[in-house]
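J.: Give me coordinates for this.
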Amino acid sequence: MYVRSPEFERYAERIAQVTDATSRLNVLPFSDTEARAELLAVVFGGPLPESVTIYPPFYTEHGLATTFGKNVFVNQGCTFMDGAGITIGDNVMIAPRVSLITGGHPLPLAERREYTATAPIVIEDDVWIGAAAVVTQGVTIGAGSVVAAGAVVTRDVSARTLVAGVPARMVKSID
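T.: Now for the predicted structure:
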């Protein structure tokens, strides 16, 4: 039998609150911008900056650990598992079905049973992340970079570079 700490219980309550809000968000008529803004405020712990646009459906585990810069666009079907924190800079475009995942598990079986390893994701200014890309824990994507569609980013991306593939590798510098 598992013993749940008060901290775990608070975390589970927050996840339930966010899951309820995103469930309602994801079935709203798209034209109901007022209700969408209210539900996103519940998810993220307050109103988003006016220049941030998130198209549902949208999924997140926590919400409170994500911060947005100015002029951020998040397209449909994105998932932000933000337990360790996600920081998104200014002028960032995130294409459909992108996953930003701050948690993972160690490879050894005994360790996998014991804990989740987490590390924050940082997306600097002027980044574009292509459709269905995955960014994993602990990654920083440098300013002005592009992550190609379908890439799996497991390591930091230098500023002003294009990365692609599984795992993502630098394709070229962007002037």
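J.: make it CA atoms for all contacts and neighbour counts henceforth
T.: OK.
J.: Excluding covalently adjacent residues, which one is nearest to residue 150?
T.: residue 133 (4.3 Å; C-alpha to C-alpha, 6 or more residues apart in numbering).
J.: contacting residues around that neighbour?
T.: Listed by C-alpha atoms under 8 Å, 6 or more residues apart in numbering, the contact set of residue 133 reads 97-99, 147-153.
J.: And residue 135, by the same measure?
T.: So residue 135 contacts 99-101, 121, 152-154 (C-alpha under 8 Å, 6+ apart).
J.: between those, which is nearest residue 55?
T.: residue 99 (14.2 Å; C-alpha to C-alpha).
J.: before we move on, back to that, same list (the contacts of residue 135) but as CSV, adding neighbour count and distance to residue 70.
T.: Below are these laid out as CSV (neighbours: other C-alpha atoms under 10 Å; distance: C-alpha to C-alpha, whole Å):
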residue, neighbour count, distance to residue 70
99, 23, 20
100, 23, 19
101, 26, 22
121, 25, 17
152, 21, 25
153, 25, 23
154, 17, 26
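J.: I'd like the structure of this one too, to check against the first:
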Amino acid sequence: MSLPSRVIHGARRSLVASQFRRASSAGVLRTGEDLRLGSYARCSAGSTRAPSVTIGDHVFLDATLMTRGAGTIAIGSHCWIGGAGASLIGAVESISIGSDVIISTHAHIFDHNSHPTDPGARLRMTRGEHGGPLWDWTEAESAPVVIEDNVWIGEYTMVLKGVTIGHGSVVAAHAVVTKDVPSHSIVAGNPARVVKRLQ
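T.: Predicted coordinates for the structure are as follows:
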């Protein structure tokens, strides 16, 4: 890595660390021991709950965590989340991630539809003020997401609202998970389906 690249990388990491310290001081973020932050880690806690984001011990995080409304994100211990940025975890209700979980780069996990499915509501969004309530996810359909212990979520995946991914399972790269995943199974495709049992 060239000297200018190292300087830019170091400055970015310093900004990331200060942003997480501010979130922690504000009471919206609670972390355990040995949280390691990648250059692209972000915490945008717009939730009414405090803390709205909790992270266990020995976690590497290089992803964006976003909460809105009364949303919460809970991450267990010994997790690896993201890498080279671009992963996004967004909650308006609840996203619970167990321990010993690997979430690869470019994964997106949402407990909501992002925007209303009703055409009239979307029309009000596009013709109204950008950034209003229809834009902050809280008007969209939502349901909690649970990712149990020892799960591996591959690159470029989407995990959508109301899903539970069972203990010891694998979500293959590019899968779109719309239904529960049984424990100890591999799912792949769009929509994701079980392709192999691990026990």
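J.: what's the closest of the contacts of residue 135 of the first structure to residue 161 of the first structure?
T.: For the contacts of residue 135 of the first structure, the nearest to residue 161 of the first structure is residue 153 (12.8 Å; C-alpha to C-alpha).
J.: separation between the closest one and residue 86 of the first structure?
T.: Residue 153 of the first structure sits 15 Å away from residue 86 of the first structure when distances are taken as C-alpha to C-alpha, to the nearest Å.
J.: max-length helix in the second structure?
T.: helix 3-25 (DSSP state H).
J.: Find the centremost residue of the second structure, please.
T.: Most central in the second structure under C-alpha atoms, centre = their mean is residue 89, positioned 1.7 Å from the mean C-alpha point.
J.: which stretch of helix or strand covers the aligned partner of that one in the first structure?
T.: Counting by TM-score structural alignment, residue 89 of the second structure lines up with residue 80 in the first structure. Secondary structure from DSSP states H and E places residue 80 of the first structure in strand 78-81.
J.: how about residue 90 of the first structure, what's its partner in the second structure?
T.: Checking with TM-score structural alignment, residue 90 of the first structure has residue 99 as its match.
J.: where's its match relative to residue 8 of the second structure, distance?
T.: 32 Å.
J.: what's near enough to touch residue 146 of the first structure?
T.: 127-130, 160-163.
J.: Now the two most distant members of the residues you listed.
T.: 130 and 160 (15.0 Å).
J.: And the helix ranked longest in the first structure, what's buried?
T.: For the first structure, the helix with the greatest residue count under DSSP H is helix 6-25. Buried residues in helix 6-25 of the first structure, defined by neighbour count with 16 or more other C-alpha atoms under 10 Å: 14-15, 17-19, 21-23, 25.
J.: before we move on, back to that, now render the contacts of residue 135 of the first structure as a markdown table, adding secondary structure and distance to residue 114 of the first structure.
T.: Listed next are the contacts of residue 135 of the first structure as a markdown table, based on DSSP: H, G, I helix; E, B strand; the rest coil; distance: C-alpha to C-alpha, whole Å:
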| residue | secondary structure | distance to residue 114 of the first structure |
| --- | --- | --- |
| 99 | strand | 24 |
| 100 | strand | 23 |
| 101 | strand | 19 |
| 121 | strand | 23 |
| 152 | strand | 26 |
| 153 | strand | 25 |
| 154 | coil | 23 |
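J.: Next, format the residues you listed as TSV and append distance to residue 140 of the first structure.
T.: Listed next are these as TSV, based on distance: C-alpha to C-alpha, whole Å:
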residue	distance to residue 140 of the first structure
99	14
100	11
101	12
121	6
152	13
153	9
154	10
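J.: quick check: stretch 182-198 of the second structure aligns to which part of the first structure?
T.: With TM-score structural alignment as the criterion, stretch 182-198 of the second structure aligns to 158-174.
J.: mind checking how far that stretch is from the chain centre?
T.: How far stretch 158-174 of the first structure lies from its chain's middle: 19 Å, per C-alpha atoms, centre = their mean, to the nearest Å.
J.: Also stretch 184-199 of the second structure?
T.: With C-alpha atoms, centre = their mean, you get 21 Å for stretch 184-199 of the second structure.
J.: show me the contacts for the match of residue 90 of the first structure.
T.: 75-79, 148-150.
J.: How much space separates it from residue 87 of the second structure?
T.: Residue 99 of the second structure is 18 Å from residue 87 of the second structure, by C-alpha to C-alpha.
J.: now do residue 76 of the second structure
T.: 17 Å.
J.: picking up where we left off before, what is the helix or strand that the longest helix of the second structure is followed by packed up against?
T.: Once helix 3-25 of the second structure ends, the next helix or strand along the chain (criterion: DSSP H and E) is strand 29-31. Judged by 3 or more C-alpha pairs under 8 Å, 6 or more residues apart in numbering; DSSP states H and E, strand 29-31 of the second structure is in contact with helix 3-25, strand 53-55.
J.: in the first structure, what residues pair with strand 29-31 of the second structure?
T.: Counting by TM-score structural alignment, strand 29-31 of the second structure corresponds to 46-48 in the first structure.
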